[in-house]
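Participant: got a sequence here, can you build the structure:
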Amino acid sequence: MEKKQLKQLEIPKWGTYLRGRWRECFASHLSLKEQQEIWLNDFLWHLCSWEKVKCLKQDDAITAFHQQAKHKCTIFYQFIDDAYLYEHADTLTIKDLPYIEGDMYYKTCM
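Facilitator: Alright, predicted model coming up:
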């Protein structure tokens, strides 16, 4: 991380909790049966690929991430149990993240 004021704090073993919260926030309109039918427990992004929510993809998603106001945010991944809390995250870019391969999710902290 360059000379940014960006601060990163690793939060060990929070991945499961955050993935559950993500499902509560974005998939609560689906029954448990509907969630199982799209394999949501295996891949959170299935909510998007099965078009159960509106979402941005690929370059549009990256652009929106960079433009999002995010003084604080939490980053978590599909298959990694650690999460990361970022403070002074307004300058956070994809290149700053510890893992750029695979499925990444974030939540801004208001």
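Participant: going forward, measure contacts between C-alpha atoms and count neighbours the same way
Facilitator: Noted.
Participant: what's in contact with stretch 80-88?
Facilitator: The contact list for stretch 80-88 (CA atoms under 8 Å, 6 or more residues apart in numbering) reads 5-16, 70-77.
Participant: what subset of those residues is buried?
Facilitator: Buried subset of the contacts of stretch 80-88 (neighbour count, 16 or more other CA atoms under 10 Å): Leu6, Gln8, Gly15, Thr16, Lys70, His71, Lys72, Cys73, Thr74, Ile75, Phe76, Tyr77.
Participant: next, the second sequence, to be compared with the first:
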Amino acid sequence: MGSYLQYRWEQSIASHLNKSEEEEIHLYDKGRICGFLWHVFSYETVACLEGEQARGRLDQMKNMSCYIFYEMDAAAYIIDRVTSLKAIDFERESDIYVVDVDFTWTYIRTHEPPWYNPYFYHHKEVERR
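Facilitator: You can find the predicted model right below:
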């Protein structure tokens, strides 16, 4: 299930990248370089909220269903009708993705704190660069 959700996430958030751009930002593993989907944010190809703004925006999310999955793991979770999510719930996680079931918003906590953490993207709130 995790692989499928990664694919859907990529199609929803990173589909604007061509192959050359994907390679440039190390979206996928290649040779000795480890790729990560969240590179769309760290390389600023998609505008997003970062740090405390990202945490605050996730804390505002209410009454929704979402998926939770990891970049390096096949595990995935479906959370149905959660009343609220809190960024603090994910502070000990790394390379974790939280996304609504329609893939319109996502929250990511990477393995590289404090440099690249966390990110929040909502397709209606930010524009692609």
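Participant: over to the aligned partner of Arg21 of the first structure in the second structure. Which of the three states is it?
Facilitator: Under the alignment (TM-score structural alignment), Arg21 of the first structure pairs with Arg8 in the second structure. Secondary structure for Arg8 of the second structure, judged by DSSP: H, G, I helix; E, B strand; the rest coil, is helix.
Participant: what of Asp59 of the first structure?
Facilitator: Going by three-state DSSP, the secondary structure assigned to Asp59 of the first structure is helix.
Participant: pull up the gap between it and Gln78 of the first structure, please.
Facilitator: The spacing between Asp59 of the first structure and Gln78 of the first structure, counted by CA to CA, to the nearest Å, is 20 Å.
Participant: have a look at those two and say which one is more surrounded.
Facilitator: Gln78 (18 against 9; other CA atoms under 10 Å).
Participant: now do the contacts for the aligned residue in the second structure for that one.
Facilitator: Residue correspondence to the second structure (TM-score structural alignment): Gln78 of the first structure is matched to Glu71. Each residue near Glu71 of the second structure by CA under 8 Å, 6+ apart is listed here: Gly2, Gln6, Phe36, Leu37, Asp95, Ile96, Tyr97.
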